[in-house]
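Peer 1: could you work out the structure for the sequence below:
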Amino acid sequence: MTNYKVDVANLDKIVKKTIEAINNSKVELFDIAESARKECGRLEQELNDLKEQTILLIDSVDVLEKELKSSKKHLMLVSKNYDKYSEEETRKAYENADNLRVELAVKREQEQFFIKRRNDLEIRLKDSIKTAEKADRLISNIGISLGCLTGDLQQVTLQLEDLQQKQMMGLRIIKAQEEERQRVAREIHDGPAQSMSNIVLKAEICERLVDAEPVKAKEELKNLKSVVRDTLQDVRKIIYDLRPMSLDDLGLVPTLQRYIITYQEETRTAVSFKTRGVCEEIKPIISLTVFRLVQEAISNIKKHAKAKNVAINLEFVDKELKLHILDDGKGFNTDNLKVRKEDINSGFGLYSMRERVELLNGKFEINSTVGKGTSLNITVPLIPDEEVSNG
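Peer 2: Here you go, the predicted structure:
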């Protein structure tokens, strides 16, 4: 069972680490999306600047083409009429045409570079936009998934903790069953079994004396009758502890009254038992549960509380049964209940009482202060048998 607890603790750590890793991934995706958006803005600005430069360059190329065309016409004119122009004018005409040709070639090459650069920027801008959109979608999906996953994983942890408690309760039940069997076996061995052996022995003595010493045989038969009566009482007590037949024959209230009277006689503790309201028909499962609750509460008071006064109030209100048990014992710290609940050796006690009540869809409340006693407030709905939880 200890290993199981460790597994639950480790699973809880794994769940937290998983959620933390997803949150970290979400933060990184935020960074990626933000970087992509910044890159989109930078590329858009660079693309706009490049487009403006391209427009100016195209205009410049158009001007140069016109100038070159004019220069070529002038050069052809000079070449045809070289005798009308000086050598210097001819040289300048050639140089001007060459310079325009070179400048135009540079501008056209620059234009091609701008066009290629623009195409590259447009592709990069599209990719950056896609990256930002994908990151936004992933962030949204992770947010949804994280919400679902967090809820699911936390629910798994709660279910495992609940399963752990149920397994612990199951082990307590098995342990309690074995202890109860041992107790019953010991009571039968020390009580009725020994008495039956004594009865057999006395019967054999009577058999020997019946002819030889009738008076003594009669005396032994009286002793035998007394032993049989005591044995019968012991057997009835054992049967009553297992399940009081009076619950079926007399009902819940008379059975509790009888049990409380017996408890007072054995412990000399003052017990006040009051009832309020009437319920003519109580389902057997509810009667048995309430009896066991009182039995367990009184047992706890006897073992631990050392109380001098106990008050038990049973109320039938509308469709509910309310049970209030108060004592003036030494009390305890209710924070220790969880620790005891996880200890298989702590027995049933208050945890089993809570389980019994919750199986009937009831409410269980305990209040205790060290040195000031303990009070139990229990509410059980008077429901049909078919509605009783089988949890």
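
Peer 1: from here on, contacts and neighbour counts on C-alpha atoms
Peer 2: Noted.

Peer 1: which stretches in the stretch 251-391 of the chain count as helices?
Peer 2: 252-267, 284-300, 337-341, 349-359 (DSSP state H, counting those that start in this stretch).

Peer 1: check the stretch 101-250 of the chain too.
Peer 2: Under DSSP H, counting those that start in this stretch, the stretch 101-250 of the chain gives helices at 194-212, 214-242, 246-249.

Peer 1: that older thread, out of the helices of the stretch 251-391 of the chain, nearest to residue 209?
Peer 2: helix 252-267 (40.2 Å; Cα to Cα).

Peer 1: one more sequence to fold, the one below, so I can look at both together:
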Amino acid sequence: MSFQKLDPNALDAILDKTMESINTSKSKLFEIGEHSHEEYQELNEQLLLLKEELNTVQKLRETRLHEDRIARAELVKISKNFHNYGEPVIRRAYEQASEAQIKLSISLEKETRLKDHIASIENRISSVRKTSDKAESFMSQISTVLSFLGGELRQYGEAIEDAKRKQEYGLRIIEAQEEERKRLSREIHDGPAQVLANVLLRSQLIERIYEKKGKDEAFKEIKDMRSLIEDALSEVRRLIYDLRPMALDDLGLIPTLLKYLNRVDERSNASITFEYYEGIQRMHVRLEAAIFRLVQEAVQNAIKHAEASKIHVDLNLDGDKIVVTIQDNGIGFDVNVRKDQSFGLLGMKERVGLLNGTIKVDSTPKKGTYILIRIPIHEQEGV
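Peer 2: Now for the predicted structure:
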């Protein structure tokens, strides 16, 4: 069947039914994930309390062991000089030894039960975590399918003539978006969310610590919690900067690029240099954001894919155009051969095209890559 003979209404009906079924599955997966998360929190709280109890029991066991040793020593002493002691003393020694042994056995048994219980809960926590991770992974895959069915396939179906390329390009965009969302979700879950969960659990124990160990230990716990909260706040600020550097709105393109490139230079093995024309003024926010993302994409490609050790970025003016060049000494590639890595460049070309600009890419295997971008400034002011 050709694409020209497809009935759009029939396709929409099929998509609607498919999406309804997938959404039902997604809701069930969400419920499983939420239930697993709640169970995970409850199990962690139980584990914390059990470990405290185990610590108390282990200290008591040491006391019982010491008492048992003393009672046994006294019994040995009396046995060696049996005729020197009266019946009451001998009976009391045997009773004390028996009582000490019973108390020690009870402590050891309780310690064993607690250790078994802790191991059981730790195994359960591991199982619940795996279930939660699987549910999250499946939901991410379902989101990718739903985004494609309800977005690109429905919206751009008639606009792109090459169906195979349309599908590949649309899916890659969605996958990139979903991967970014998944990365942010994982960072928030493993960073601020875990810290806040830990703060919540520890806050519930402060009253218990105050009652058992006094106010000094309770205040120490509060100080530790404050440090955790500060770490979480720092992590949240970093995530916000990754989403959109606030300096871009406040200070403009040049200072934001300086800050970004310095940070990349410090955290990577590549040496980055940045030159710019000091006469560049503030531009439309859309243009500044686009140039920042273009430089960001080119620099990341040079580091991750080209394995470059040197990267040079230059911003200049040519009449009414902003000119951006990014050059690296990486492994390069054949511009005539389409590869998976070229998806980043394809996205850059799309972005430049939306701004009525031009982009030129020169690259040779083992000789590095040179990117030249020219974008008209004044055409963006009315946008």
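
Peer 1: how about the helices of the stretch 101-250 of the first structure in TSV, adding distance to residue 378 of the first structure and mean neighbour count?
Peer 2: Listed next are these as TSV, based on distance: least, Cα to Cα, whole Å; neighbours: other Cα atoms under 10 Å:
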stretch	distance to residue 378 of the first structure	mean neighbour count
helix 194-212	42	15
helix 214-242	23	15
helix 246-249	20	14
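
Peer 1: right, and the ones you listed - which one's nearest residue 265 of the first structure?
Peer 2: helix 214-242 (15.1 Å).

Peer 1: on that earlier part again, now the helices of the stretch 251-391 of the first structure as JSON lines including mean neighbour count?
Peer 2: Below are the helices of the stretch 251-391 of the first structure laid out as JSON lines (neighbours: other Cα atoms under 10 Å):
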{"stretch": "helix 252-267", "mean neighbour count": "15"}
{"stretch": "helix 284-300", "mean neighbour count": "18"}
{"stretch": "helix 337-341", "mean neighbour count": "14"}
{"stretch": "helix 349-359", "mean neighbour count": "18"}
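
Peer 1: dump the ones you listed to JSON lines, plus distance to residue 194 of the first structure.
Peer 2: Output for those, formatted as JSON lines (distance: least, Cα to Cα, whole Å):
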{"stretch": "helix 252-267", "distance to residue 194 of the first structure": "24"}
{"stretch": "helix 284-300", "distance to residue 194 of the first structure": "27"}
{"stretch": "helix 337-341", "distance to residue 194 of the first structure": "38"}
{"stretch": "helix 349-359", "distance to residue 194 of the first structure": "32"}
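
Peer 1: of these, which is nearest residue 127 of the first structure?
Peer 2: helix 337-341 (58.0 Å).

Peer 1: who's in contact with that closest one?
Peer 2: 346, 351 (Cα atoms under 8 Å, 6 or more residues apart in numbering).

Peer 1: off-centre distance for that helix?
Peer 2: 18 Å (Cα atoms, centre = their mean, to the nearest Å).

Peer 1: of the helices of the stretch 101-250 of the first structure, which is nearest residue 352 of the first structure?
Peer 2: helix 214-242 (17.1 Å).

Peer 1: once aligned to the second structure, how far is that closest one on average?
Peer 2: In this overlay with the second structure, the average offset of helix 214-242 of the first structure from its partner residues is 1.5 Å by mean Cα distance after the TM-score superposition for the first structure.

Peer 1: wait, which of the helices of the stretch 251-391 of the first structure is closest to residue 36 of the first structure?
Peer 2: helix 337-341 (52.3 Å).

Peer 1: circling back to that earlier point, of the helices of the stretch 251-391 of the first structure, which approaches residue 89 of the first structure most closely?
Peer 2: helix 337-341 (111.4 Å).

Peer 1: rewinding a little: how about a markdown table for the helices of the stretch 101-250 of the first structure, with distance to residue 143 of the first structure added?
Peer 2: Putting these into a markdown table (distance: least, Cα to Cα, whole Å) gives the following:
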| stretch | distance to residue 143 of the first structure |
| --- | --- |
| helix 194-212 | 74 |
| helix 214-242 | 57 |
| helix 246-249 | 59 |
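
Peer 1: can you count the residues close to residue 6 of the first structure?
Peer 2: 11 (other Cα atoms under 10 Å).

Peer 1: packing partners of the strand or helix carrying it?
Peer 2: According to DSSP states H and E, residue 6 of the first structure maps onto helix 2-80. Judged by 3 or more Cα pairs under 8 Å, 6 or more residues apart in numbering; DSSP states H and E, helix 2-80 of the first structure is in contact with helix 87-188.

Peer 1: so what corresponds to residue 203 of the second structure in the first structure?
Peer 2: For residue 203 of the second structure, the aligned position in the first structure is residue 203, judged by TM-score structural alignment.

Peer 1: one step back: so which of the helices of the stretch 251-391 of the first structure comes closest to residue 185 of the first structure?
Peer 2: helix 284-300 (20.3 Å).
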